[in-house]
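Asker: Below: sequence and its predicted model.
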Amino acid sequence: MSDRTPQPPAPYGTPEAPRVAVRGEATLEVDPETATLTVTANARGKDRRAALDDLTRRNAAILELAGGYGAAVEKLESGALSISPELTPHGRGERIRAYAGQVRITVVMNDFTALGELTTRLAALDLTRVEGPWWALRPGSPAHRDARHQAVQDAVTRAREYAQALGAGLSALVELSDPGADGARPPAPGFAGGPGFRSAAPGAADDVPAIDLQPQRQTVYATVNARFTMTPPVL
């Protein structure tokens, strides 16, 4: 028996089995799957309890209104709540002139036909600020898988074209890796925003026409690194 340990293949191939390294890329434009609204209710009063009661009432109104859209609202989450004293800007000592409160609610919708109506109805509420919509894809969206598949196909096509330019052909796949697996950070997904709406006084929400909000198409980008061996080139 031989004591010789098998040697790993040469990192850059051999004259008999040259290697070709390529990067496959794919860019898709697809319709968004969700739209997110950030709704902030405010309250202000000379008495802490009164300010807190107003804030509680406005928070409940937002939750009831958004919750009335049923399955069209995918997520309804309460965020940070704060209530703090406001001091007089001048004078000796610390004198409280009012209390200000704020609560933030996130509304994620998957039915864009109801989005415009809900946005205007929320904006018509007393002392309520609406920001958004922010369009997005879900993390597990099929669009991400489709982009990765196309990136792999692009890598194979590029490698085959390089081999054909040398009168050779691809013989085997040596390595296929995601750029993130090599320590590089993949590009951050785009973040598309929208207008903000604010109501400073009570309004008749049912009389407010629904604003026409057109979904913003999302860009999905995928890359993959691939290495192949090819047949000996004709030089």
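Answerer: Okay, I see it.
Asker: C-alpha from now on. contacts and neighbour counts both.
Answerer: Fine.
Asker: how many neighbours does residue 81 have?
Answerer: 14 (other Cα atoms under 10 Å).
Asker: Do I have it right that it meets residue 100?
Answerer: No: here residue 81 does not reach residue 100: they are 11.0 Å apart, not a contact under Cα atoms under 8 Å.
Asker: Roughly how far does residue 31 sit from residue 71?
Answerer: Using Cα to Cα, to the nearest Å, residue 31 is found at 19 Å from residue 71.
Asker: Sorry, slip of the keys, the one I care about is residue 54.
Answerer: Residue 54 is 28 Å from residue 71, by Cα to Cα.
Asker: can you confirm residue 54 is in a strand?
Answerer: No: with DSSP: H, G, I helix; E, B strand; the rest coil as the criterion, residue 54 is helix rather than part of a strand.
Asker: Not counting residues beside it along the chain, what's closest to it?
Answerer: When the adjacent residues along the chain are set aside, residue 54 lies closest to residue 43, with 6.0 Å between them (Cα to Cα, 6 or more residues apart in numbering).
Asker: Residue 98 is in contact with the one you found, correct?
Answerer: No: contact criterion Cα under 8 Å: residue 43 and residue 98 do not qualify, at 10.4 Å.
Asker: more neighbours, these two?
Answerer: Shown here are residue 43 and residue 98; by other Cα under 10 Å, residue 43 has more neighbours (22 against 16).
Asker: residue contacts, that one?
Answerer: 51, 52, 54, 55, 100, 101, 102, 127 (Cα atoms under 8 Å, 6 or more residues apart in numbering).
Asker: which SS state does it fall under?
Answerer: Per three-state DSSP, residue 43 ends up strand.
Asker: okay, pairing it with this:
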Amino acid sequence: MPLVITVRGEHESWHPAERGIVHLSVAIDGPDRSEVFDAAMQSSGRVHALLTQLASNDGAVTRWSSDTVRVTSQRPWNSAGEQLPLVYSATIGYIARFRDFEALAMFIEYVSAVDHTTVALVEWELTDEATREARAEARHLAVIDAYTKAREYAESVGLSEVTTTAIADPGMLADVGSGSEHSGGATQASARMMVAPAAGGPLALNPENISVAASVEARFHAS
């Protein structure tokens, strides 16, 4: 009767970021609704014009989107418990995906100087094609890792023939513990913005590498 060996195989690889996704917003508060709206639209127009230019003719921006302007109002309270006059707030959000990191750094410098504009976050990604390739490789190497483990277990008890009987995504083989949380090839990290200030020079972005990991469960017979 063959010995049943059930193991988990894993692999993780790291890849240079290929896309930078910047999140920014235009936000302004004030007592006059029209003035708040006009100021928000003026700043937003500068951001909109630059993104349109960068996205044209296969430029530095692969795609971008923006919210419509939202205007809200509230009456705040002061420390004495007194309700203050009405305050209006206008906000417009933007998301832009860059292929050119030097252009991204220049864009951040430019919009940071636009009134009422704040860069909230930069995330890093692989292209869709690179992600698919990295996931396929990670799954392949996770299976090899599982088979290698099974052979080592078999050899440790004097067995030499190992036959694969089942390969599954994590959680599909009931007698394998929860173990790693890696899915069958999901991208595990999207790095946040890393900014290196350059003394007297332009802004420098330092994107972290992107982790792509895979985990499989496998069952073998050894004899």
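Answerer: Now that the structure is in, tell me what you want to look at. Here the structure is a predicted model, which means the values were calculated and not measured.
Asker: Quick TM-score on the pair, please.
Answerer: The TM-score (TM-score structural alignment, normalised by the length of structure 2) is 0.78; 205 aligned residues with a Cα RMSD of 2.9 Å.
Asker: Structure 2: which residue goes with the residue nearest to residue 54 of structure 1?
Answerer: Mapped onto structure 2 by TM-score structural alignment, residue 43 of structure 1 lines up with residue 28.
Asker: any idea how far that match is from residue 47 of structure 2?
Answerer: 15 Å.
Asker: can you give me the helices in structure 1?
Answerer: Listed in chain order, the helices of structure 1 (DSSP state H) span 48-67, 115-123, 142-165.
Asker: Show me what counts as buried in the longest one.
Answerer: Neighbour counts over helix 142-165 of structure 1 (16 or more other Cα atoms under 10 Å) mark 143-144, 147-152, 154-156, 158-160, 162-163 as buried.
Asker: Contact partners for the residue mapped onto residue 154 of structure 2 from structure 1?
Answerer: Using TM-score structural alignment, the partner of residue 154 of structure 2 in structure 1 is residue 163. By Cα under 8 Å, 6+ apart, the contact set of residue 163 of structure 1 is 20, 169, 170, 230, 233.
Asker: Alignment lookup: the first one to structure 2.
Answerer: Yep, that's residue 20 of structure 1 we're talking about. Aligned partner of residue 20 of structure 1 by TM-score structural alignment: residue 5.
Asker: How many residues are close by the nearest residue to its match once chain neighbours are set aside?
Answerer: For residue 5 of structure 2, ignoring the flanking residues on the chain, the nearest one in space by Cα to Cα, 6+ apart is residue 220 at 5.0 Å. Neighbourhood size, residue 220 of structure 2 [other Cα under 10 Å]: 22.
Asker: What's the match for residue 220 of structure 2 in structure 1?
Answerer: So, by TM-score structural alignment, residue 220 of structure 2 is matched to residue 228.
Asker: my guess is its match contacts residue 158, does it?
Answerer: No: with contacts defined as Cα under 8 Å, residue 228 of structure 1 does not count as touching residue 158, sitting 10.8 Å away.
Asker: What ranges does structure 2 have for its strands?
Answerer: 3-15, 19-30, 61-66, 70-74, 87-98, 117-125, 162-168, 184-187, 195-196, 204-205, 210-222 (DSSP state E).
Asker: List the buried residues in the fourth one.
Answerer: For strand 70-74 of structure 2, the neighbour count (16+ other Cα under 10 Å) marks residue 71 as buried.
Asker: Residue 31 and residue 71 of structure 1: who's more crowded?
Answerer: Neighbours were counted for residue 31 of structure 1 and for residue 71 using other Cα under 10 Å; residue 31 has more, 14 against 11.
Asker: Now do the same for that one: its match in structure 2.
Answerer: For residue 31 of structure 1, the aligned position in structure 2 is occupied by residue 16, per TM-score structural alignment.
Asker: Run through the residues that contact that match.
Answerer: 126, 207, 208, 209, 210.
Asker: between the contacts of residue 163 of structure 1, which has the most around it?
Answerer: residue 230 (25 neighbours).
Asker: Enumerate every residue touching the residue nearest in space to the middle of structure 2.
Answerer: Residue closest to the mean C-alpha point of structure 2, counted by Cα atoms, centre = their mean, is residue 190 at 3.2 Å. If you count contacts by Cα under 8 Å, 6+ apart, residue 190 of structure 2 has them with 123, 124, 125, 210, 211.
Asker: Please repeat the previous calculation with a cut-off of 10 Å.
Answerer: 17, 20, 122-126, 207-212 (Cα atoms under 10 Å, 6 or more residues apart in numbering).
Asker: which two from those residues end up farthest apart in space?
Answerer: Greatest spacing in the contacts of residue 190 of structure 2, by Cα to Cα: 122 and 212 (19.0 Å).
Asker: Apart from its neighbours in sequence, what residue is nearest residue 76 of structure 2?
Answerer: residue 84 (5.4 Å).
Asker: Residue 129 of structure 1 now?
Answerer: residue 198 (4.3 Å).
Asker: I figured the one you found was touching residue 132, is that so?
Answerer: No: between residue 198 of structure 1 and residue 132 there is no contact under Cα atoms under 10 Å: 11.5 Å.
Asker: shared neighbours of those two, which are they?
Answerer: With Cα under 10 Å, 6+ apart as the test, residue 198 of structure 1 and residue 132 both reach residue 39.
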